[in-house]
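Asks: Predicted model, plus sequence, below.
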Amino acid sequence: MTGGKTVGSETGLYDLFVVGGGVNGAGIARDAAGRGLSVLLCEKDDLAQGTSSRSGKLVHGGLRYLEYYEFRLVREALIEREVLLSSAPHIIWPMRFVLPHNPADRPAWLVRLGLFLYDHLGGRKRLPGTRSLDLRTAPEGAPIKRDYRKAFEYSDCWVDDARLVVLNALDAQKKGARVLTRTACSAIRRIDGLWHVEMTDLRTGVRSEVRARSVVNTAGPWVNDIIGRVAGLNSSRSVRLVKGSHIVVPKFWEGRQAYLVQNPDKRVIFINPYQNDLALIGTTDIPYEGRPEDVSADSNEIAYLLKSVNRYFKQQLTEDDIVHSFSGVRPLYDDNAENPSAVTRDYIFEVDAANGQAPLLSVFGGKITTFRKLSEHALERLKPFFPQMGAAWTAKAHLPGGDMANADFEQFLGDLRARYRWLTADLAKHYARLYGTRTHDLIGNATSLDDLGAVFSPLFREREARFLMENEWAMTADDLLERRTKHGLHMTPAERQAFTGWLERQQVAA
C-alpha cells in the first residue's frame, strides 16, 4: 500500500462500523451502543465539520414543507421538537418567530391554515401556539417597515447544532462506542460474511484494519462515494447537493424574537438572534456540483440575503455589516424535483446485504430535527441482522449535560450561580449553555477565576480549552473556536493569534 504505513489488523470485531461523524452518524452510534451493540464511528475530519455545523441552527417542523405536502415529515419533526427540547435544554430552547404578512407573496388564509396545521399536527404540549400581531402597535413591529401592518407569531426551537453532534458522540462513547476523528474510511470489502474495513489516520498516515458485521454509511454529501469508490458497490439512489449560505451581522432589533420573511420566489429567510448581540440570516437554496469541502457563500447569495432582509426592515443592511458568513452542502435525497427548494427533506435508507449477511445501510437525506427518529428507523432496518439488539431507548433519555430538574434551564443557571458565586454572570451562563450539568466537571476544584487559567478572551479561559481537548475530541483552533464554542466570533485577530500560539505550544509539549 502507498501513502502511509500499514499496521496489523485489530483483534476487535464490531457489530456496527459507522462512517461519518455528523448528526446522523453520531445519533445512530449512540442509539446502537445503548442497545448493546459494539460500535466504531469513523470521521475523516472533526465531528460536525461538514453539513451538521453549517445549518440554520433550528429544531423545527419546517413550516414551508407543508406547501410541498410533506405532512409525514412535518409531523415527525414537530413531535421530535419537544422530545429534543426535553433531552437537551442547555443547547435547545424555545424561540418565537414573527412572520410579517405580505399579501403579494402568500394570502393570509393560506398562512393561517399552515400555522393551524403547524400548531396541531405534532401534538404540541410545551410551546405556546400561534397568535396574530398588529405591527403598528406591537413592540415586535418596531424594526419593520410601516408598509407591513400584520404579522403572525409562532413557536419553534433553537439548537447549537455542532454541540448536538458532539453530545451524541459523547453519549455513544459513554455507552461503549469507539469514536475516531481525523480518520478516513479508505476501503471496505466483504470477506466471508464480514466487512473488512481499512482506516487511515489523516494526521500520521498510519493505516489500520477492523472487521464489522455491518456498516452504516452516514457520510452525507459523500454517501455515494462510500458506496462506489470505497465499498465497490452500486446504488440506484443518489443525493442531490444543495448549497445553503448564511450571513452574520450585528443584531439590529430589540427583543428575543426571531423573524421569518417571505420572498417573491416563495422562499423564506430566517433572521434569528445569535450569540446575544448578533443576528444569523439565512438560508439560500442553490444547486451545487463542486467538492463539498470547497463550499462558500458567493456574492450573489449574499446580495440575495441582504435584499430579502432590506425588503422588510427599516434598517438597511450592506455588505459592510457582515461580520461572518458560512455555507454548507445539504445532501438531500434526489427525488428529481426541478426546484431545489422543493427537494424533499425526508430521508430514506438503502440496505445492501449479500446472502442476508454483512449489510451496508446507507442514509440519504434527513435534517437535524429528525436525526433521533432517523436513528431509530435505521436500527429497525438492521434488527433482522441483530436479533439480540435491545429496544429503542432515546426518546426519554437526556443528552450529556441535559439532566436538569424538570428540564428547567433557568433554575439550573440560578443554582449554578449560587454554587459558584465567584463566576461572573456571563461566564456562568456561557458554561451552563454549552455544558449544562457537565459544568461541574469543567470547573472541577476551581474556587476562583484565577483557577480557570489563562484568559484568551472575556469568556474563554484555559480550563475550558483543556476540558474540550481532553473530553470532546477538539484538536485545532477551528474545533475549539468555531464548533465546540463560538468564541471565535467574539475574539479580536490578536486574541485569536494568541490562542493559536498557546494551542501550538500545548501540542508541541504533548
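Replies: Cool, got the structure. Numbering: from 1, shown residues only.
Asks: When you work out contacts or count neighbours from here on, use the C-alpha atoms and nothing else.
Replies: Noted.
Asks: Tell me, how many residues neighbour residue 505?
Replies: For residue 505, the neighbour count with other CA atoms under 10 Å is 11.
Asks: would you say it is within a helix?
Replies: Yes. The assignment for residue 505 is a helix, going by DSSP: H, G, I helix; E, B strand; the rest coil.
Asks: Which other helices and strands does whatever helix or strand residue 361 lives in contact?
Replies: Using DSSP states H and E, residue 361 sits within strand 357-365. Judged by 3 or more CA pairs under 8 Å, 6 or more residues apart in numbering; DSSP states H and E, strand 357-365 is in contact with strand 194-201, strand 207-217, helix 223-225, strand 324-333, strand 347-354, helix 371-382.
Asks: In that strand, which residues are buried?
Replies: 357-365 (16 or more other CA atoms under 10 Å).
Asks: Closest one of the residues you listed to residue 153?
Replies: residue 365 (29.2 Å; CA to CA).
Asks: so can I have CSV of the buried residues of strand 357-365 showing distance to residue 271?
Replies: Below are the buried residues of strand 357-365 laid out as CSV (distance: CA to CA, whole Å):
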residue, distance to residue 271
357, 48
358, 46
359, 43
360, 40
361, 37
362, 34
363, 30
364, 29
365, 25
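Asks: before we go on, here's another structure to hold up against the first:
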Amino acid sequence: MSEPFDLLIIGGGINGVGIARDASGRKLSVLLVEQDDLAAHTSSASTKLIHGGLRYLEYYEFRLVREALMERERLLGIAPHIIWPLEFVLPQGPDSRSSWRIRAGLFLYDHLAPRSRLPASRAVHFGPHPAVKVLKPAYTQGFTYADCWVEDSRLVALNALDAAERGAKILTRTQLLSAHPENQLWAAQLLDKNTGQQETVHARALINAAGPWVGSVLSQELGIKTQKTVRKVKGSHIIVPRLYEGDYAFILQNPDRRIIFTIPYEYAYTLIGTTDIPYDGDPAEVHITAEETAYLCESVSRYFQKPVEPDDVVRSYAGVRPLYDDHAANASAVTRDYVLDMEGGGETPPLLSVFGGKITTYRRLAEHALSLLQPALGHPKDQSWTANAPLPGGDIPAGDFSGFVRTLSEEYAFLPEHLAYRLARAYGTRTRKILGNARQMIDLGQDFGGGLTQAEVDYLVTQEWARQPEDILWRRSKMALHVPEDTVQKLETYLHSLEGTEKIRQGGATTLS
C-alpha cells in the first residue's frame, strides 16, 4: 500500500480548496477530489460578493457578520486582483425598511469589525448622485455603503493552485465511489471519470466538503447516518445589457422583505439577483424558472426608470446553496453560518463534514476545520498562516492594482489596453507567466476570439485544470460573453489536440501516479 495521505478532501468548491490550501501550508499531505470541474456548481453561482451580509443583522447573526466583515478586509488584502471595493446604493421608498432601522444596521455594519480599506456608510440625497438618472422620481434619498466584488470561481481556482504548489494533489473529474475505515485509516475507492479507471487510496482523515451533496456523501458513499442536514436553497441570477453607467451597485428592497442586487458586470452587462427558493432536486441540474426571471425583472422595474423585461436577459445561472438546516420557516432566514461536524478519533479515523457556509468566510472555515483535525493528526499547535499570505497573483506591490496595470502595460506595450486590464484582473502578477517574452500579439499564438489567446489557454490547461471550453469561458473567465460563436468549436478542437500531451499532464495531474 502506498503512503496514506493526511487528508482526503471530497469537493472542489470554495470550502474544499480553502481547506486544501491551509492544510498544505501546514505541511500536511492532501488529496482533493472533485467529481466535475473546480467550482462547477455552487461556488461559481454566487452573487460574487465578499460582504458582511447587511441583511443578516435582521436575524441577529452578529457573530457571522462580524467574522465576515473581518474576512472582507483580509481577502481584499491577499487577492487585490480578483477582489475590489464596490459602492452600494440603497434607495429609500415606500417598500423600504424604516430609515432609523437602516441607519442602525449600517452603524453596526461600520463598527462590528475593524475597517481600514473601505469607506463608512452615509446618507445621501440623489440630486448630485448619478443614481438620480437611474431611479424613478419617487426615490430621492437613501444610503450608500461599501462591500467587495469577487471573481468567485477564480477564487476557487487560485486556492487550488496555491494548494497544489504547496504539495497538494488536486484531481478534477474524479468521483468518490465509497469509503470505509480500515486499520485506523480511510480506504476510499475513486473513479477517474475520464478514463473509467478505479483506484483505492488511503487517508488518515476524511473531509466531506461536498456542498449540496454533503448529506448524500454521508448516507450513500460513507453509509453514515447523522442528525445534521442541509437545507438546499436555490439562488438564481440574470444577466442583462448594462442598465446604467457608473461603477456602483444597487441594493433594492422588495415588498416581500427580500433584497435584490444590481451589479455592474463584465463591462457591458448588469448582474441581477438573487432569489431564495427551497430546492429538492439534483443540484447538478438546477436552472432558473420563468417565475424567478419575472420576479427579478419586476423587482428592478419597481425602482428603475427603464423597466427590465425577461426578453432582455442574455444569460442566467442558478446554484444550490447548501445551508445548514436550522429549521427556519423562511428560506431567506436560514442561517448562512457554517457548522463543522467532527466524528471519529481514537480507533476510528476522523471524519469532518462541512455544513453550510458562505464564500466570504471560507478562509476562516478552513482554519476552524484544521484546528479540529490537527490534534487527531498529531499536530496540536495552532499553525494558522493564510490571513496575510497572498493568493497566486495577489502579490501586487502595496496592493496598488491600478499601478500594476500601468506597469504591465509598459512592459507589454503591444497589448490592447482592455486586454492588459482583463489579464491583470484575472491573473495579477501571474500574467507575466502567460505573456512571457512576447513582444507582439502573434507571439501569444492562436487567437480564439475576443482576445483569448493560445498562451492564455495553455496557462489555464497547465496550471488551472481547465479541460473543456466551459471551464475556460465560464469558470476561469467570463469570456463567453465577449467571444464570437465559433470560439467554442475552436477551443474544443484545440483542447482535443492536447489530450495525452505533456501540457495536459502538467496541468493538475488527472491521476495519482
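Replies: Received, thanks. Nothing here was measured: the structure is a model prediction, and the numbers come from that model.
Asks: The strand holding residue 361 of the first structure vs the second structure, mean deviation?
Replies: Mean deviation of strand 357-365 of the first structure relative to the second structure after superposition (mean CA distance after the TM-score superposition for the first structure): 0.7 Å.
Asks: Tell me how far that strand lies from the chain's centre.
Replies: 22 Å (CA atoms, centre = their mean, to the nearest Å).
Asks: Ok, stretch 329-348 of the first structure next?
Replies: Remark: stretch 329-348 of the first structure is offset 18 Å from the chain centroid, using CA atoms, centre = their mean.
Asks: Tell me the residues of the second structure aligned with that stretch.
Replies: Counting by TM-score structural alignment, stretch 329-348 of the first structure falls onto residues 320-339 of the second structure.
Asks: What's the end-to-end length of that stretch?
Replies: 17 Å (CA to CA, to the nearest Å).
Asks: closest to residue 175 of the first structure among the buried residues of strand 357-365 of the first structure?
Replies: For the buried residues of strand 357-365 of the first structure, the nearest to residue 175 of the first structure is residue 361 (21.8 Å; CA to CA).
Asks: The second structure: which residue goes with the closest one?
Replies: Looks like residue 361 of the first structure aligns to residue 352 there (TM-score structural alignment).
Asks: Is it correct that residue 406 of the first structure falls within a strand?
Replies: No. Applying three-state DSSP, one finds residue 406 of the first structure to be helix, outside a strand.
Asks: tell me the contacts of it?
Replies: If a contact means CA atoms under 8 Å, 6 or more residues apart in numbering, then residue 406 of the first structure has no contacts.
Asks: Just tell me what it corresponds to in the second structure.
Replies: Residue 406 of the first structure maps onto residue 398 in the second structure, by TM-score structural alignment.
Asks: go on, residue 93 of the first structure?
Replies: Using TM-score structural alignment, residue 93 of the first structure sits opposite residue 84 in the second structure.
Asks: residue contacts, its match?
Replies: Taking CA under 8 Å, 6+ apart, we find residue 84 of the second structure in contact with 76, 148-150.
Asks: looking at it, residue 377 of the second structure is touching residue 5, isn't it?
Replies: No. At 11.0 Å, residue 377 of the second structure and residue 5 do not qualify as touching, with contact defined as CA atoms under 8 Å.
Asks: of those two, who's got more company?
Replies: residue 5 (20 against 17).
Asks: Return the residues in contact with that one.
Replies: Contacts of residue 5 of the second structure by CA under 8 Å, 6+ apart are 29-31, 202-204.
Asks: could I get these as a markdown table with neighbour count and distance to residue 50 of the second structure?
Replies: Formatted as a markdown table, those follow (neighbours: other CA atoms under 10 Å; distance: CA to CA, whole Å):
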| residue | neighbour count | distance to residue 50 of the second structure |
| --- | --- | --- |
| 29 | 21 | 29 |
| 30 | 26 | 27 |
| 31 | 26 | 27 |
| 202 | 25 | 36 |
| 203 | 24 | 33 |
| 204 | 22 | 33 |
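Asks: which of these lies closest to residue 233 of the second structure?
Replies: For these, the nearest to residue 233 of the second structure is residue 31 (29.0 Å; CA to CA).
Asks: quick one: what's aligned to that closest one in the first structure?
Replies: Per TM-score structural alignment, residue 31 of the second structure is aligned with residue 40.
Asks: And for residue 54 of the second structure?
Replies: In the first structure, residue 54 of the second structure lands on residue 63 (TM-score structural alignment).
Asks: Next, count neighbours for residue 486 of the first structure.
Replies: Residue 486 of the first structure - counted by other CA under 10 Å - has 15 other residues nearby.
Asks: Give me the spatial nearest neighbour of the aligned partner of it in the second structure, chain neighbours excluded.
Replies: In the second structure, the residue matched to residue 486 of the first structure (TM-score structural alignment) is residue 478. In this structure, residue 478 of the second structure finds its nearest non-sequential neighbour in residue 266, 7.5 Å apart by CA to CA, 6 or more residues apart in numbering.
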